[in-house]
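Q: Below is the structure, and that's it, no one-letter string:
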């Protein structure tokens, strides 16, 4: 039986009271019972790296310090590198995983290294041989995450089964003072000398007035680098301007109407990735030399020096007897169905969110009633005319 609302409130109050009592009890515990010998591990020693060339190998230096009051009997130092980097060689006391992207985290490689030795307070340690990484052909804006802890970090559920390294095991050795970290986790940027060619592909449309035609335009990262946006970077987008005399029946996936154009995003900026935007356009009227465009947004992209393929034409050839058709209207047409579904179709399109169809079921009944009234009026007028003809005869 469901608990009545007032009982639920009472239960919540009781839980809150117990929680408050528990906090008071904890506050009353004598200081002698507190753990005064807990370790406090921090990692550091790795500064940002610029100018790495694809194919090169470089060190991932790290320092481990214990700012607590007691020793850590065993420690784990974990390295995580984004998909433009990989590990050149891995000691046998480290476990390596390839982790797929999830929850806004990019694809990466991780190496968790176990050091079965005590780390004393006030002493700076470094691995006797630094872990080495290599820059892949797709490297550009990369990141290394260093993490230290007194507990085994375990394997990532979204990764491959961990595999032990094959290089000789390493241990921690005491290092020179300086370079101590201040946190258990640090993220360090690594920038490679590389380029990524963002480009767009237009379309050539052909049809007669009143016809609905498909339009497919495309975004591509032709590489060789993938691009991981960093904090503060403006997101790249594609702006689609339709040829005059057309209206939208269905818009492309990841596209939204912005003024007289559509602005579209993409799922991936990996090297070789593509995003195709499929629209269904109705040719409302003939417009001489009608032409639209597909173009990249204008944020700074120093890694993309080739600007010649940042914009492409969308041409329209209207066939037939040259009828001007309707007088046109807004670019954002409608698909002619009330209450149209907003789900994605098999062709990668979605019904236009800015259309008359989305006004609900009241639109077409009103229109139908008006049409019926016109038909009824015309019929009545015809009957009157017939009667007059009969009387005259």
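A: Yep, it's here. Keep in mind the model is a prediction, meaning the values are calculated, not measured. Residues are numbered from 1 along each chain as shown.
Q: going forward, measure contacts between C-alpha atoms and count neighbours the same way
A: Fine.
Q: which one is the residue nearest the centre of the chain nearest to, not counting chain neighbours?
A: By Cα atoms, centre = their mean, the mean C-alpha position of the chain lies nearest to residue 267, the distance being 5.7 Å. Leaving out its chain neighbours, the residue that sits closest to residue 267 by Cα to Cα, 6 or more residues apart in numbering is residue 275, at 7.5 Å.
Q: Next, the one you found: secondary structure please.
A: strand (DSSP: H, G, I helix; E, B strand; the rest coil).
Q: likewise residue 285?
A: Per three-state DSSP, residue 285 ends up coil.
Q: Check the gap between it and residue 319 for me.
A: 11 Å (Cα to Cα, to the nearest Å).
Q: overlap in contacts of these two?
A: By the contact definition Cα atoms under 8 Å, 6 or more residues apart in numbering, residue 285 and residue 319 are jointly contacted by residue 209.
Q: between these two, which one's more packed in?
A: residue 285 (23 against 12; other Cα atoms under 10 Å).
Q: my guess is the more buried one contacts residue 245, does it?
A: Yes - contact status for residue 285 versus residue 245: in contact at 5.1 Å, counting by Cα atoms under 8 Å.
Q: so what sits against both of these two?
A: Common contact partners of residue 285 and residue 245 (Cα under 8 Å, 6+ apart): residue 328.
Q: Residue 99 is in contact with residue 162, correct?
A: No - contact criterion Cα under 8 Å: residue 162 and residue 99 do not qualify, at 10.1 Å.
Q: which of these two has more neighbours?
A: A direct count of neighbours by other Cα under 10 Å for residue 162 and residue 99 places residue 99 higher, at 22 against 17.
Q: State whether that one and residue 107 are indeed in contact, as I suppose.
A: Yes - applying Cα under 8 Å, one finds residue 99 in contact with residue 107, separated by 5.8 Å.
Q: top strand in the chain by residue count?
A: Determined from DSSP state E, the single longest strand within the chain is strand 212-224.
Q: quick one: residue 16 is in a strand?
A: No - Residue 16: not assigned to a strand; according to three-state DSSP it is helix.
Q: where's it relative to residue 136, distance?
A: 54 Å.
Q: Neighbour count for those two, which is higher?
A: Set residue 16 next to residue 136 and count neighbours by other Cα under 10 Å: residue 136 wins out with 18 against 12.
Q: I'd guessed that one sits against residue 55; true?
A: Yes - the criterion here is Cα under 8 Å, and residue 136 meets it with residue 55 at 5.6 Å.
Q: One more to weigh against that first structure:
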């Protein structure tokens, strides 16, 4: 830089500039599986500086999901609840401040264990750790012992900027399906309220895969779904997924809650409008607690309540016997075919929930090889016995 002045003297001053920064990483931790509620797990933290300049102090940010709790409170850590992200991310934060100078090429560890308690609601849990340069932040003055950083040798070159660890607890969450009963005459529009709930003991928030809880609805035979909730879409059995569209007349729908986390006691309700078709009899479909891809709820130890009947009682029907819609019988926009009768069995009561399927046999198939289904009518062939 140069300067001129009519009434002064321009002097030079040397300025030393360092090009570079402190690059802080944390150690990687293997995922955990099988920790029981009530136990305590360790979360060792090693902070390394892989940059070329020292960090004049460090902030350690630790985030956990609500199924994990901090076993100890330290005076230089601030604890708070933060808003989880839409995908069920961490929500309990510990922000610890250290005035230790972290030199380049070296690592530092916590002088005391940072333990986490596995609570009675733990199931699919998550821990996130990150080290940041202090940048002039002041240390909190809370109660409890002070957590410090001590030298731990050379920098760990295998570390990561953000350390993530999944903790899959040895616990269960009882996801239950709720059915409903409606009554009407052929041509009427009736409504059924289906539900998906968590009866505990663990909170359900699957944050390590896309296999979120869902409700699979098999439309009762002889009815046509014409009003579909916004969170539900047509189920494509071959693809084992929903297509994202609320098209009327499909035989099955899957409902995916937008908020995928289920606290204990949470219930999500889905209202369907069903049109009773001409010629329909009293009929029963099913609501099934499952995953977004209809996979087994492996964490659910009580699968007896995973299915529930959805019954439409038809006034002036030919028969009072409910026919179970054990499998989708219709295609296109016609819903389940009114003439595809099935024999009612335990699928109506939900006792087959452990298998996720029904043993209901179509009447046409149960008659035997001597029957042929043509144009919706049963035609019997009788072989004359020769003398």
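A: Structure received. None of these values were measured; they are calculated from a predicted model.
Q: Give the burial count for the closest residue to residue 225 of structure 1 other than its chain neighbours, as a bare number.
A: Spatially, and ignoring its direct neighbours in sequence, residue 225 of structure 1 is nearest to residue 138 (3.9 Å; Cα to Cα, 6+ apart). Using other Cα under 10 Å, residue 138 of structure 1 is surrounded by 22 other residues.
Q: Could you find the counterpart of residue 138 of structure 1 in structure 2?
A: Counting by TM-score structural alignment, residue 138 of structure 1 corresponds to residue 121 in structure 2.
Q: Same check on residue 193 of structure 1?
A: Looks like residue 193 of structure 1 aligns to residue 170 there (TM-score structural alignment).
Q: How many neighbouring residues does its match have?
A: Neighbour count for residue 170 of structure 2, taken as other Cα under 10 Å: 16.
Q: who's in contact with it?
A: Contacts of residue 170 of structure 2 by Cα under 8 Å, 6+ apart are 33, 34, 35, 36, 37, 123.
Q: if I look at the fourth one, how far off is residue 364 of structure 2?
A: Counting by Cα to Cα, the separation of residue 36 of structure 2 from residue 364 of structure 2 is 51 Å.
Q: what do you get for the second one?
A: As judged by Cα to Cα, residue 34 of structure 2 and residue 364 of structure 2 stand 49 Å apart.
Q: quick one, which of the two is more surrounded?
A: residue 364 (18 against 11).
Q: Name the nearest residue to that one, sequence neighbours excluded.
A: residue 373 (6.7 Å).
Q: which one in structure 1 is aligned with that neighbour?
A: Aligned partner of residue 373 of structure 2 by TM-score structural alignment: none.
Q: ok, residue 373 of structure 2 to residue 280 of structure 2 distance?
A: 19 Å.
Q: Repeat that for residue 296 of structure 2.
A: For residue 296 of structure 2, the distance to residue 280 of structure 2 - Cα to Cα - is 33 Å.
Q: more neighbours, those two?
A: Of the pair residue 296 of structure 2 and residue 280, residue 280 is the one with more neighbours under other Cα under 10 Å, namely 25 against 15.
Q: Quick one: map that one onto structure 1.
A: Aligned partner of residue 280 of structure 2 by TM-score structural alignment: residue 287.
Q: these two touch, right, its match and residue 245?
A: Yes - contact criterion Cα under 8 Å: residue 287 of structure 1 and residue 245 qualify, at 5.9 Å.
Q: Just give me the neighbour total for residue 175 of structure 1.
A: 16.
Q: Tell me which residue of structure 2 matches up with residue 100 of structure 1.
A: By TM-score structural alignment, residue 100 of structure 1 lines up with residue 83.
Q: Show the contacting residues for its match.
A: residue 91.
Q: How much space separates it from residue 66 of structure 2?
A: Separation of residue 83 of structure 2 from residue 66 of structure 2 (Cα to Cα): 11 Å.
Q: what touches both of those two?
A: Taking Cα under 8 Å, 6+ apart as the contact rule, residue 83 of structure 2 and residue 66 both touch residue 91.
Q: Can you show me the helices along structure 1?
A: 5-27, 363-392 (DSSP state H).
Q: Now tabulate the ones you listed in a markdown table and tack on distance to residue 64 of structure 1.
A: Formatted as a markdown table, the helices of structure 1 follow (distance: least, Cα to Cα, whole Å):
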| stretch | distance to residue 64 of structure 1 |
| --- | --- |
| helix 5-27 | 32 |
| helix 363-392 | 69 |
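Q: out of those, nearest to residue 72 of structure 1?
A: Residue 72 of structure 1 lies closest to helix 5-27 among the helices of structure 1, at 25.6 Å (Cα to Cα).
Q: what's the closest one aligned against in structure 2?
A: Against structure 2, there is no aligned range for helix 5-27 of structure 1 (TM-score structural alignment).
Q: quick one on the thing from earlier: where's the residue nearest to residue 364 of structure 2, which helix or strand?
A: strand 371-374 (DSSP states H and E).
Q: Which residues does that strand contact?
A: 364, 378, 379, 380, 381.
Q: I'd like to know which of those are part of helices.
A: Per DSSP H, those map to helices at residue 364.
Q: Can you flag the buried ones in the contacts of strand 371-374 of structure 2?
A: residue 364 (16 or more other Cα atoms under 10 Å).
Q: Just the closest of the contacts of strand 371-374 of structure 2 to residue 304 of structure 2, please.
A: The closest of the contacts of strand 371-374 of structure 2, once distances to residue 304 of structure 2 are taken by Cα to Cα, is residue 364, at 29.4 Å.
Q: Can you name the residues that contact residue 271 of structure 2?
A: Residues near residue 271 of structure 2 by Cα under 8 Å, 6+ apart: 191, 192, 193, 194, 228, 229.
Q: Now tabulate these in JSON lines and tack on distance to residue 143 of structure 2 and neighbour count.
A: Below are the contacts of residue 271 of structure 2 laid out as JSON lines (distance: Cα to Cα, whole Å; neighbours: other Cα atoms under 10 Å):
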{"residue": "191", "distance to residue 143 of structure 2": "57", "neighbour count": "19"}
{"residue": "192", "distance to residue 143 of structure 2": "54", "neighbour count": "19"}
{"residue": "193", "distance to residue 143 of structure 2": "51", "neighbour count": "15"}
{"residue": "194", "distance to residue 143 of structure 2": "49", "neighbour count": "25"}
{"residue": "228", "distance to residue 143 of structure 2": "54", "neighbour count": "21"}
{"residue": "229", "distance to residue 143 of structure 2": "50", "neighbour count": "14"}
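Q: of all those, which comes closest to residue 175 of structure 2?
A: residue 194 (13.4 Å).
Q: any idea how far residue 96 of structure 2 lies from residue 230 of structure 2?
A: Counting by Cα to Cα - residue 96 of structure 2 and residue 230 of structure 2 are separated by 43 Å.
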